[in-house]
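**Student:** pasting the sequence and the predicted model now:
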Amino acid sequence: MASFQGSLEPLCRRQTFYIHPEWPRGIRTHLSGHMYVESLEPEKVTQPYPLVLIHGDFHSGKVWLDKPDGNPGWAAYFLKQGYHVYLVDLPGVGRSGKHPSSTGGNVAKLSSLTPQTVEQELTCPEKYPWHQASAWETVARHTQWPGDGRQGDPIFTQYMASVTRQTQAQEALSALLQRTGKAILVGEGTGCIMAWLTTDVMHGLVAGVLSIEPSGPPFGSARSRGRLYGHRAVFDPEVREWGLADIPLTYDPPLPKPQAIIPDPTVDRRNNPFFPLCEYTNPEDPRKSCFMQNPVRVTDGGEMIFHQLLHLRKVPHAVITAEASSHSIFDWATVAFMRQAGLQVSWLRLEELCIRGNGRLMFLEKNSDEIALVLHKWMARLPAVNQGMVVPAPASALEALPKPVPGPKSAPVPHMYNSGPSSIPAVQPQGMETQHQIEAGWQFV
């Protein structure tokens, strides 16, 4: 038993292993689809569920170990709270390695970052106006990145050194859960997609999913041009065509299989191969729009029936959004789609919890422990029974966070779900006179 990253870090038992190796048949003899896993077990496990921390694009599992300024990362924080923590390098990334021909067509292309893009999007976006304007409206509030965020700064250099998908990730994470038992999945960026895909096939082994600014919005992008983020989603038929992912998720009623679809050039672009979509305008802010489902049908009683995420809705979810991140512009659309598809979601906007100045890399910024505490309090509310262990949630956690808000299985017409100053829409299909809203989750217990 030893400290894994220095005197400020908690003592833990560290083990490493590979999960889900496959040897492709034929003349190829290289390993395919394997995933590196680091197990960090505290001296005393006091939490009922282990955590699996899932990195996004540009990162590896190391992003959770320590921050570019040299301080301990989220792995250390959660170890101190008594969680058994698992870190992964997703297939094709970091220590999981990648043979050029090993992934075939199963893994989405990994994105890459230039130092200039890191400055403009992640570490100091507030210093880079777009054509004399802000790239997104909250960017000026970004204050939490340590250092000045530019090339030449030692903290920036350290971060760049750490910068290094969906079918193989789903399979590898599913295999890991069979080894760890029921666990909580914490993803960031594209890592959230991997967490959702894993939950879809292993929902019985997932206690909850926390999504740190998930890739979004559904069915498109929030970028209008260059670095400029707009309030109106831009439809892209090749992006998140299953709503939350690029590969199949389980819906009820089932969606048609892609190969059964014959493209019709006369069909409106907003109709992707799977969903009848509508462009939804947020009634609280007409500048904002996204793409949502039209109802599958409307009953004689006026009840609208939507495709539901059959397995994801069996697990509680949280989405965490930072004040000064570009995601502050469009995460509402991801949450709205999740709720419309029947998921129980807490939307944790950090500024609403008096945590200010954070950007996209909130887990690496100066106040990252404050944000980790928000996650810890949310997890404390999950049913805490696992292998006979019962851990009561502290009262402070119950007082500090909102209740998760479920999306309705079917929305009656007309109906309002506790609409208030913090409400967001569940759905408002074009051509229908009624508006359906659902509370964003800021009811305090």
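**Tutor:** Here it is on my side, so go on.
**Student:** could you use CA atoms for every contact and neighbour count after this?
**Tutor:** OK.
**Student:** any idea how far V298 lies from M338?
**Tutor:** For V298, the distance to M338 (CA to CA, to the nearest Å) stands at 20 Å.
**Student:** same check, this time on N358
**Tutor:** On the measure of CA to CA, N358 and M338 end up 24 Å apart.
**Student:** so which of V298 and M338 has more stuff around it?
**Tutor:** For the pair V298 and M338, the greater number of neighbours falls to M338 (25 against 15), based on other CA atoms under 10 Å.
**Student:** so which strand or helix has that one?
**Tutor:** helix 327-340 (DSSP states H and E).
**Student:** any idea where the strands of the stretch 251-400 of the chain begin and end?
**Tutor:** 251-252, 277-281, 289-293, 297-298, 304-305, 308-309, 317-321, 344-349, 385-386, 389-390 (DSSP state E, counting those that start in this stretch).
**Student:** I meant the stretch 1-150 of the chain, not that one.
**Tutor:** 2-3, 11-19, 35-42, 51-54, 85-89.
**Student:** can you list those strands in CSV and add distance to R232 and mean neighbour count?
**Tutor:** What follows is the strands of the stretch 1-150 of the chain, written out as CSV (distance: least, CA to CA, whole Å; neighbours: other CA atoms under 10 Å):
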stretch, distance to R232, mean neighbour count
strand 2-3, 48, 14
strand 11-19, 41, 16
strand 35-42, 37, 22
strand 51-54, 29, 26
strand 85-89, 34, 25
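**Student:** try this one side by side with the last:
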Amino acid sequence: MKFRSAFLATMLCLTGTASQAADPIALRDMGSFHVGGRIAELSGLPVQDIVRVPGGPTSKLDPNGRYPVEQMYVQYFLVQNRKGKWPLLMWHGGGLTGVTYETTPDGREGWRDMFIRKGWDVYISDAVERGRSSFASPDIWKSQPVFLTQTDPWERFRIGPGAGSFDADPAKRKLLPGNQFPIEAFDAFTKQIVPRWLSTDDAVLAGYVALIDKVCPCVLLTHSQGGMFGFKAAEARPDKIKGIVSVEAASAGNLDKAPLLKSIPILGVFGDYIEQDSRWVAYRKSDFAYFDAIKAAGGSVDLIDLPKIGITGNSHMMMMDKNNREIAEQISKWLISKELADP
């Protein structure tokens, strides 16, 4: 085990970026697995003749049969010197994957490694339908996937000042004043965006609950669409969730089930310029209503409104912003204050 830990530490040090902390990351283990899913069976579909390799022979493609679908991919990193009292599960937003928490688009250290350095066992997943997790054919999922243009996140993630602020020419793109997103790497960021479906929420939630059943008790760190899944998963397994950090949840949980979270300390984190976009005003209003329902049941909810504490210019993708380390420190202090981690 000592040899394996030393080997892993060396490998992570060698594969890190030049801008990150110099000390190597020491792990006691790392790996990946798939969790959850179901078997879908198709029948009565026509058999096709296809050429699998250019210039190759024709072969039969029979789409009838059993398919494993809706399983979720998870990576884990178990730190050598653990300070987090439970694993930290990082859940991403809509149209994104677990890459959200890895290296930033401009090559700086992401929240994954920052929290590993702070002594947390970290699990990062690609939600069902995204990245290395399972999706399904149109014969199983009847809806069409949604794709995002480059314009969408520039405007919607509060990097530019709304409609008309994006241009194909980087020199002509308009920015919100003091914006912290690494705009020189915006095009690299958009390469992380993947299709998503609008009819698979139940499958996504089932994958997350299966992960909780496998590795928790745990703490959730969620972002955007992942915030909704975090709250709903906590409603389903309140005894297994020890804390929730919700970074700009794009939707809350079920109001009538909010009292189930009364024993879970919750932190809501919000960035800058929310008031300039009616969508984010609505999302925050939904979050606050959910938080109020938890507090009315006797629960604990804390808020970090970054501009109000002097941390300004943050986009919706604050874990990638130039001051991502400063925000990680705020979250870490809260986790320690709630006795979810040792100092």
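**Tutor:** Everything's here; your move. The model shown is predicted, which means the values in this text are computed figures rather than measured ones.
**Student:** could you get me the TM-score between them?
**Tutor:** After superposition, the two chains reach a TM-score (TM-score structural alignment, normalised by the length of structure 2) of 0.75; 285 aligned residues with a CA RMSD of 2.6 Å.
**Student:** nearest to M379 of structure 1, of the strands of the stretch 251-400 of structure 1?
**Tutor:** Between M379 of structure 1 and these, the shortest gap by CA to CA is with strand 317-321, which sits at 9.6 Å.
**Student:** looking at structure 2, where would I find the counterpart of that closest one?
**Tutor:** Using TM-score structural alignment, strand 317-321 of structure 1 lines up with residues 266-270 of structure 2.
**Student:** circling back to that earlier point, reformat the strands of the stretch 1-150 of structure 1 as a markdown table; add distance to K62 of structure 1.
**Tutor:** Formatted as a markdown table, those follow (distance: least, CA to CA, whole Å):
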| stretch | distance to K62 of structure 1 |
| --- | --- |
| strand 2-3 | 16 |
| strand 11-19 | 13 |
| strand 35-42 | 10 |
| strand 51-54 | 10 |
| strand 85-89 | 8 |
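**Student:** which stretches in structure 1 count as helices?
**Tutor:** 74-80, 115-118, 154-162, 167-180, 190-202, 327-340, 368-379, 395-400 (DSSP state H).
**Student:** have a look at how far, on average, the first one is from structure 2.
**Tutor:** Going back to what we said before, that points to helix 74-80 of structure 1. Helix 74-80 of structure 1: mean distance to aligned residues in structure 2 after superposition is 0.4 Å, counting by mean CA distance after the TM-score superposition for structure 1.
**Student:** in structure 2, what stretch matches that helix?
**Tutor:** Under TM-score structural alignment, the match for helix 74-80 of structure 1 is residues 111-117.
**Student:** what do you get for the second one?
**Tutor:** Mapped onto structure 2 using TM-score structural alignment, helix 115-118 of structure 1 spans residues 150-153.
**Student:** and that stretch, how far from the chain's centre?
**Tutor:** How far stretch 150-153 of structure 2 lies from its chain's middle: 18 Å, per CA atoms, centre = their mean, to the nearest Å.
**Student:** one step back: contacting residues around the match of helix 74-80 of structure 1?
**Tutor:** Stretch 111-117 of structure 2 is contacted by residues 25, 77-79, 101-102, 122, 319, 324-325, 328 when judged by CA atoms under 8 Å, 6 or more residues apart in numbering.
**Student:** ditto for stretch 379-394 of structure 1
**Tutor:** Residues from elsewhere that reach stretch 379-394 of structure 1 (CA under 8 Å, 6+ apart): 46-49, 182, 207-208, 397-398.
**Student:** most surrounded residue in these?
**Tutor:** Y49 leads the contacts of stretch 379-394 of structure 1 on contacts (other CA under 10 Å) with 28 neighbours.
**Student:** skipping adjacent residues, who's closest to the equivalent of that one over in structure 2 in space?
**Tutor:** In structure 2, Y49 of structure 1 lines up with W86, judged by TM-score structural alignment. Counting by CA to CA, 6 or more residues apart in numbering, W86 of structure 2 lies nearest to C218, which is 4.8 Å off, once chain neighbours are set aside.
**Student:** contacts only, for that neighbour.
**Tutor:** 86-89, 212, 240-243.
**Student:** of the strands of the stretch 1-150 of structure 1, which approaches T123 of structure 1 most closely?
**Tutor:** strand 51-54 (20.7 Å).
**Student:** of the contacts of stretch 111-117 of structure 2, which pair is most distant in space?
**Tutor:** L78 and N324 (22.1 Å).
**Student:** before we move on, the earlier item: how distant is the helix holding M338 of structure 1 from the center of its chain?
**Tutor:** 11 Å.
**Student:** now it against strand 344-349, angle please.
**Tutor:** Put simply, helix 327-340 of structure 1 runs at 170 degrees to strand 344-349, going by axes from the mean of the first three to the mean of the last three CA atoms, to 10 degrees.
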